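J.: Below: sequence and its predicted model.
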Amino acid sequence: MLSHNLDHRLDRLLSGLLSHIHRLGISPNFLTITSVVVAIPATIFFGLGQGLWGGLMLLVSGLFDILDGALARTQGKVTRFGGFLDSVIDRYVDLGILAGISYYYGSSGQKTLLLWTLMAMSGTALIPYVRARAELIIPRCSIGIAERPERIIMLAAGGIFNLLPYAIFVLALITHVTTLQRIIFTRKQEKEDRSQKSEEA
């Protein structure tokens, strides 16, 4: 939900920084790659149980992810490959962070939290998969209460404020709710499209 409302507002807010980045010759794809590089220490920190540093590094990674799309839009460099690369990198970051958290809970014997983290991981993986499959049969399927910005903020805040178990629990629930929302939305849209085609025939 946040991504739809904030993209163009952020473009305006970050216009000065984006112009400076452009003058340095930095490309959107470079920022995309940087986001996953920064996420590596975030994953390690989470794996070591250092939620504060993990959360802070995750926010930095998220900032680079925001900047890559904003730079591409403001400089007219939006490409299909750039969107594809950004999506792949996002999956590496999302699942890497949750893998680090899973490692920490597993190695410290916290089996219940490990289970919830694995549930959050499966829900996180399903959200973009369901969208990709849905958009083979309907024009767009980007609805849901747990899009990527919400998930990143939740994990980062959970780590920074020492509330990670609560963040994981909520994330495990809302990712699967979002998946269900997209399934229901796709079914409804596909049914409406079929009805409209029948009427036109």
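T.: The structure has been received and is ready for your questions. Since the model is a prediction, treat every value here as computed from it, not as a measurement.
J.: When you work out contacts or count neighbours from here on, use the C-alpha atoms and nothing else.
T.: Will do.
J.: Excluding residues flanking it in the chain, which one is nearest the residue nearest the centre of the chain?
T.: Taking C-alpha atoms, centre = their mean, the centroid of the chain lies closest to Arg148, which sits 2.8 Å from it. Distances taken as C-alpha to C-alpha, 6 or more residues apart in numbering put Ser3 closest to Arg148, at 7.9 Å, once the chain neighbours are dropped.
J.: and what of Met119?
T.: Ala172 (5.4 Å).
J.: Could you check how far the residue nearest to Arg148 is from Arg151?
T.: As for Ser3, its distance to Arg151 is 11 Å (criterion: C-alpha to C-alpha, to the nearest Å).
J.: So for those two, which sits in the more crowded spot?
T.: Arg151 (20 against 14; other C-alpha atoms under 10 Å).
J.: check contacts around the residue nearest to Arg148.
T.: Counting by C-alpha atoms under 8 Å, 6 or more residues apart in numbering, Ser3 touches 147-149.
J.: before we go on, here's another structure to hold up against the first:
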Amino acid sequence: MLNRHARGFFTALFSPLARWLLKIGVSPDAITIVGTAGVVVGALVFYPLGQLWWGTIFITAFIFSDVIDGIMARMQERGGRWGNFLDSTLDRVADGALFAGLAVWFFTGGANQAIAIAAVLCLVLGMVVSYARAKAEALASTPTWESQNVPRGWFQFWWSPDLPDLDCRAPYCWSPLSCSPQPAW
């Protein structure tokens, strides 16, 4: 997520492209799908081969699709539930591909098990956070998530006090990569 200053900058930068894409009939959903496919291909082709630099360059070309699709949806005043669902779901697919590609490389040719394990940990904990949020919402509770600009997968969040019926509250939720305990409430 971009802060308001970065969002303004990127909106101004990519609005002409977004306007042109809409003009030629490209939908925001198509941009979301193509962008995710590019990230997945880059992460699962380049990273396992040890081409971390070129993989990152390739992926960066597709990362901005996540900004462009949002600009396009706002221009069309189409920011509905389907687009939100598709974008969030495919963001998790892209996250998974990135961490999986890194894990494969560092478990094999990169020969650095610590980084490989950290990548797998980020992959798993990123899924846990998404699942916990969905489950809390399904149980009619609202978790409060605080990222404090911590990369996804660090599993650093606080449960809000409105989750008394869930047995998932604990005095501290540990952020495994920073090793700093965070109060749960």
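T.: Okay, I see it. Source: prediction; values computed, not measured.
J.: And the TM-score between these chains?
T.: Put the two chains on top of each other and the TM-score (TM-score structural alignment, normalised by the length of the second structure) is 0.74; 160 aligned residues with a C-alpha RMSD of 2.4 Å.
J.: returning to what we had before: you'd agree the residue nearest to Met119 of the first structure is up against Ala125?
T.: No: using C-alpha atoms under 8 Å, Ala172 of the first structure is not in contact with Ala125; the gap is 11.3 Å.
J.: who has more neighbours, these two?
T.: Legend: neighbour count by other C-alpha under 10 Å for Ala172 of the first structure and Ala125, higher for Ala172 (21 against 17).
J.: Confirm Ser130 of the second structure sits in a helix?
T.: Yes: under DSSP: H, G, I helix; E, B strand; the rest coil, Ser130 of the second structure sits within a helix.
J.: how near is Thr11 of the second structure to Phe106 of the second structure?
T.: 36 Å.
J.: Run through the neighbouring helices and strands of the lengthiest helix in the first structure.
T.: Assignment by DSSP state H gives helix 164-200 as the longest helix of the first structure. Helix 164-200 of the first structure sits against helix 111-134, helix 148-160, with contacts defined as 3 or more C-alpha pairs under 8 Å, 6 or more residues apart in numbering; DSSP states H and E.
J.: Among these, single out whichever gets nearest to Leu98 of the first structure.
T.: helix 111-134 (6.1 Å; C-alpha to C-alpha).
J.: mean per-residue distance, that closest one to the second structure?
T.: Overlaying the second structure shows helix 111-134 of the first structure at a mean distance of 2.1 Å from the equivalent residues (mean C-alpha distance after the TM-score superposition for the first structure).
J.: Buried residues of that helix, list them for me.
T.: Buried positions in helix 111-134 of the first structure, judged by neighbour count with 16 or more other C-alpha atoms under 10 Å: 113-128, 130-131, 134.
J.: try stretch 184-191 of the first structure
T.: So for stretch 184-191 of the first structure, counting by 16+ other C-alpha under 10 Å, buried means 185-186, 189-190.
J.: Can you add distance to Gly54 of the first structure and give those back as CSV?
T.: Formatted as CSV, these follow (distance: C-alpha to C-alpha, whole Å):
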residue, distance to Gly54 of the first structure
Phe185, 35
Thr186, 36
Gln189, 40
Glu190, 41
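J.: Looking at Thr11 and Phe106 of the second structure, which is more packed in?
T.: Taking other C-alpha under 10 Å, Thr11 of the second structure and Phe106 do not tie; Phe106 has more neighbours (21 against 16).
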